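Enquirer: below is the sequence, then the predicted model.
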Amino acid sequence: MRVIPLFAILLLVIFSASAMAATLHGTVYDDELNELNDVVVEVNSTPQQRYVSKDGSYTFNLLPGTYSITARYNKDDIYSYSSEDAVTITDDGDFVFDLFLFADLDEAIELIEDSEDISINGETEDMVPSQQRNIGVTAVVTAFVILMAVLVYAYYWRKKKEREEAKEIDRVARTAKQRAREHPPDKKVKKVLEELELKEKVEKEQHLATETQIILDILKKEGGRSTQKEIRKYIPLSEAKISLMIAELESQGKIKKVKKGRGNIIILN
């Protein structure tokens, strides 16, 4: 007769665990906010769950706890995309958690190192097609690395130039202030200078407001979210200027910036 109560207790435990489970789901994107298909998504639950997303979305049922969610996507023989995020489930419910995958450049560099032993001194004609293809891949990756080095050098050169210009402007401003203290202008000249300074300040604020509005329009066009790299394609300004405009919008509560890998995801509030 005690079999029935034990069976009832077992059913109660099973239903209690099911009631506490939460549903975690979302969409998988690359670094340009394109949905990715054929992505392998895993979560370190007990037992471990693995899901192959054919349409860019995934779903897991999880008990309360902290989990690591990893996703991997192989675009071609050269580049692969991956991500690893930590998520904490505190209660049952339905939760959305999108995944953003970034290219693994370390693997491309390893490909270069593995291809260094290929000789191209008159032996290309005797190579099989797979070896010729490896040489082509090496040439492409090498060109990419050289291009990145040139871009990094140009970036730091421009930063140095901007710092030198800022120092020169600061020096001129200090000299002007020193001369103003030594030779204070009369009241009329002082009034004109104050009016010119006020006019210049208003024009700068209006110009900044126009530029930040362009960023808001870009985010609306992109469906409410974009990368800082994508925004810069629309606005021909320096990286420092774009960052300043984004910081201004963030301080106004109009956007939210999410750090992902080596880039930023900008989300319209």
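Expert: That came in fine, so what should we check first?

Enquirer: switch to C-alpha atoms for all contacts and neighbour counts from now on
Expert: Noted.

Enquirer: tell me how many other residues surround residue 100.
Expert: The tally of other residues near residue 100 (other Cα atoms under 10 Å) stands at 24.

Enquirer: hmm, I was thinking of residue 255
Expert: Neighbours around residue 255, by other Cα under 10 Å: 21.

Enquirer: and what of residue 44?
Expert: Residue 44 has 13 nearby residues by other Cα under 10 Å.

Enquirer: quickly note the distance from it to residue 178.
Expert: Residue 44 sits 66 Å away from residue 178 when distances are taken as Cα to Cα, to the nearest Å.

Enquirer: ok, then the element right after the host helix or strand of residue 178?
Expert: Element membership for residue 178 (DSSP states H and E) is helix 129-182. Counting by DSSP H and E, the next helix or strand C-terminal to helix 129-182 is helix 187-221.

Enquirer: just how off-centre is the next helix or strand after that next one within its chain?
Expert: Per DSSP H and E, the first helix or strand lying C-terminal to helix 187-221 is strand 225-227. In this view, strand 225-227 has its centroid 8 Å away from the chain centroid, taken as Cα atoms, centre = their mean, to the nearest Å.

Enquirer: equivalent analysis for stretch 2-19, please.
Expert: Taking mean C-alpha positions (Cα atoms, centre = their mean), stretch 2-19 and its chain are 47 Å apart.

Enquirer: which residues are contacting it?
Expert: 63, 92 (Cα atoms under 8 Å, 6 or more residues apart in numbering).

Enquirer: okay, now the one to match up with it:
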Amino acid sequence: MQKFLPALVLAILLSSPVSAAIIEGKVYSWETFEPLKNCIVTINTTPVQRYVAVNGSYMFEVEPGVYLLEAYYYGDITLYANETVRITENGTYRIDLLAQPVIEELNVSAPEISFELGNGKRESSWPVVPVFIALTVVIAASGYLIIRKRGEKSDDEEALPEDLEELLAIIRRSGGRITQKELKQLTGYSDAKISLMLTDLERRGKIERVKKGRGKIIFLKE
């Protein structure tokens, strides 16, 4: 019996479940602040784990370490979000992601420029090429900035989504001043969604948030 005891102890240890931390959360759309359906969430474990978040929710089991959490959505426009997560001990970690449009880098290719010499041979005009490339980059960058400014202006002028209008109406009824905790109680929204909505309103210049103690007070700027 004593000969089999070490083997029995080893078998029990190997069969014991290995505890791991859980990373879970939701992916939200930058435009509507609603859960982003049918997106792909990945985490760079070994091997890499991938999760198709049908209703925007995901969950991974990981060992302690530092990981890169990424979310992709492929529709009319491509949306992307990422977050670096440090896991120090076992437990459940809640990480919500806000997916935003991907802005691709401008790729500028200059055509070949040449001139004809007196002997009929065509040679590249090397002093002209760098100047042409520089001008092309400047023109492309200027056009991009103009389009971006127009887009920002149209975003400011367009009507607010219903949920943001609802939030502003609650702040107005409270005399233009309310705490973030009170907003959560009145709307029933989660902390993550309230925070995202207030960030959007602050970006549009509608409100201002001031930290007081452990909470925040929201002031109407209209």
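Expert: Arrived safely, thanks for sending. Predicted model only: the values in this text are computed from it and were never measured.

Enquirer: and the TM-score between these chains?
Expert: Superposed pair, TM-score by TM-score structural alignment, normalised by the length of the second structure: 0.56. Supporting alignment: 162 aligned residues with a Cα RMSD of 4.1 Å.

Enquirer: where do the helices sit along the second structure?
Expert: In the second structure, the segments counted as helices under DSSP state H are 5-15, 128-157, 162-173, 180-187, 191-203.

Enquirer: how far is stretch 187-198 of the first structure from where the chain is centred?
Expert: Using Cα atoms, centre = their mean, the mean C-alpha position of stretch 187-198 of the first structure is found 46 Å from that of the whole chain.

Enquirer: what span of the second structure is it aligned with?
Expert: The aligned range for stretch 187-198 of the first structure in the second structure is empty, by TM-score structural alignment.

Enquirer: for residue 28 of the second structure, find the nearest of the helices of the second structure.
Expert: Among the helices of the second structure, helix 191-203 comes nearest to residue 28 of the second structure, with 8.5 Å by Cα to Cα.

Enquirer: coming back round to it: any chance of the helices of the second structure in JSON lines with mean neighbour count and distance to residue 53 of the second structure as columns?
Expert: As requested, these are exported to JSON lines (neighbours: other Cα atoms under 10 Å; distance: least, Cα to Cα, whole Å):
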{"stretch": "helix 5-15", "mean neighbour count": "10", "distance to residue 53 of the second structure": "31"}
{"stretch": "helix 128-157", "mean neighbour count": "13", "distance to residue 53 of the second structure": "29"}
{"stretch": "helix 162-173", "mean neighbour count": "15", "distance to residue 53 of the second structure": "24"}
{"stretch": "helix 180-187", "mean neighbour count": "14", "distance to residue 53 of the second structure": "26"}
{"stretch": "helix 191-203", "mean neighbour count": "16", "distance to residue 53 of the second structure": "18"}
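
Enquirer: and of these, who's closest to residue 25 of the second structure?
Expert: Nearest to residue 25 of the second structure, of the helices of the second structure and by Cα to Cα, is helix 191-203 at 10.1 Å.

Enquirer: can you give the contact residues for that closest one?
Expert: With Cα under 8 Å, 6+ apart, helix 191-203 of the second structure has contacts from 33, 96, 164, 180, 183-184, 207-209.

Enquirer: and the helices of the second structure: which comes nearest residue 116 of the second structure?
Expert: Short answer: helix 128-157, nearest of those by Cα to Cα, at 13.9 Å.

Enquirer: okay, the angle between that closest one and helix 191-203?
Expert: Angle of helix 128-157 of the second structure versus helix 191-203, following axes from the mean of the first three to the mean of the last three Cα atoms, to 10 degrees, is 110 degrees.

Enquirer: quick one: which of the helices of the second structure is nearest residue 101 of the second structure?
Expert: Among the helices of the second structure, the nearest to residue 101 of the second structure by Cα to Cα is helix 128-157 (13.2 Å).

Enquirer: surely residue 20 of the second structure touches residue 93?
Expert: No - Residue 20 of the second structure is not in contact with residue 93 according to Cα atoms under 8 Å; the separation is 11.3 Å.

Enquirer: so how far is residue 219 of the second structure from the residue positioned nearest the centre of the second structure?
Expert: Centroid-nearest residue in the second structure, with Cα atoms, centre = their mean: residue 81, separated by 3.0 Å. Noted for residue 81 of the second structure: a distance of 29 Å to residue 219 of the second structure, by Cα to Cα.
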